[in-house]
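Engineer: with the sequence up front, the predicted model follows.
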Amino acid sequence: MNCPCGKGLYETCCGKFHEGKELASNAEELMRSRYSAFVLKNEPYLLSTWHSSTRPQEPLFNEDPTQWTGLTVKHFSEASDRLSATVEFVAIYKINGKAHRLHEISSFVCEDKQWLYVDGQFPKIK
């Protein structure tokens, strides 16, 4: 099966992270694996890679009709200490057949050699 993130085969791409065989080596890998987890509705993985300070308490997928259809990474930037990073991406999705676009600049931190999603900002459309 092709990986939902678009980088190769699921088993050798995001699957190895979802199954706990490896940790993402940088924030872009983590962001891609989290996108794939949203596609596959893998809530345990999403919660385990969400920083405790911003992790939601409510379920993520209560009758969620979202169909994720594509991902484009626009920019990846890592701090010189390799302990924080940002990833700008655009994800395309459909709800009830209508296409939508999510453009986010996500913030990540690395704690104990594990990258974690902190939060995201939505750039203003010019």
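Structural biologist: Received the coordinates, thanks. Numbering: from 1, shown residues only.

Engineer: contacts, neighbours, all on C-alpha from now
Structural biologist: Fine.

Engineer: and Cys3, how far is that from Ser36?
Structural biologist: Remark: distance between Cys3 and Ser36 (CA to CA, to the nearest Å) = 7 Å.

Engineer: shared neighbours of those two, anything?
Structural biologist: Cys14 (CA atoms under 8 Å, 6 or more residues apart in numbering).

Engineer: put this next to the first one:
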Amino acid sequence: MAPRSCLCGLPAPYQDCCGRLHRGEAAAATAEQLMRSRFTAFGMGDEAYLLRTWHPSARPARAGLDRKVRWVRLEVLETTGGSVVHAEGTVRFRAHYVERGRAGEMEEHSRFVRLDGRWVYAGAL
């Protein structure tokens, strides 16, 4: 049986993609990679990873995971900055989900910054 593709939408198995970041074996190299790994963390219910990658100035006490929502697909619509040479960047994305058997989607334009050399989520624009 082939390994399951990562929920973030990249063509790699979860263990080799966002799983490495979730386990702390690697850090996101770009703002987009962090955003993708956070989407996957929402899908897998990994609240610890979400909180760890949230900027301290905006971090809530809890990530607010809703077990009734199943995140199913991610579309990255636009990125600005956020590369290995930038200190900040944005990612606009559309996240698809299923809740109580009904399909839905949410769109966000997120801001990311480097903190102590690592990308963190700084909030929605």
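Structural biologist: Yep, that arrived. The structure displayed is predicted, hence computed values, not measured ones.

Engineer: TM value for the aligned chains?
Structural biologist: The TM-score (TM-score structural alignment, normalised by the length of the second structure) is 0.90; 120 aligned residues with a CA RMSD of 1.6 Å.

Engineer: neighbour count for Cys3 and Ser36 of the first structure, which is higher?
Structural biologist: Neighbours were counted for Cys3 of the first structure and for Ser36 using other CA atoms under 10 Å; Ser36 has more, 25 against 18.

Engineer: the more buried one touches Gly6, doesn't it?
Structural biologist: No: using CA atoms under 8 Å, Ser36 of the first structure is not in contact with Gly6; the gap is 9.1 Å.

Engineer: where does the helix ranked longest in the second structure end up in the first structure?
Structural biologist: Secondary structure assigned by DSSP state H gives helix 31-44 as the longest helix of the second structure. Taking TM-score structural alignment as the measure, the first structure aligns residues 27-40 with helix 31-44 of the second structure.

Engineer: just how off-centre is that stretch within its chain?
Structural biologist: 3 Å (CA atoms, centre = their mean, to the nearest Å).

Engineer: and stretch 7-17 of the first structure, what's buried?
Structural biologist: For stretch 7-17 of the first structure, the neighbour count (16 or more other CA atoms under 10 Å) marks 10, 13-15, 17 as buried.

Engineer: redo those as JSON lines? Include secondary structure and distance to Ile105 of the first structure.
Structural biologist: Output for the buried residues of stretch 7-17 of the first structure, formatted as JSON lines (DSSP: H, G, I helix; E, B strand; the rest coil; distance: CA to CA, whole Å):
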{"residue": "Tyr10", "secondary structure": "helix", "distance to Ile105 of the first structure": "24"}
{"residue": "Cys13", "secondary structure": "coil", "distance to Ile105 of the first structure": "22"}
{"residue": "Cys14", "secondary structure": "coil", "distance to Ile105 of the first structure": "20"}
{"residue": "Gly15", "secondary structure": "helix", "distance to Ile105 of the first structure": "24"}
{"residue": "Phe17", "secondary structure": "helix", "distance to Ile105 of the first structure": "22"}
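
Engineer: all set, thanks.
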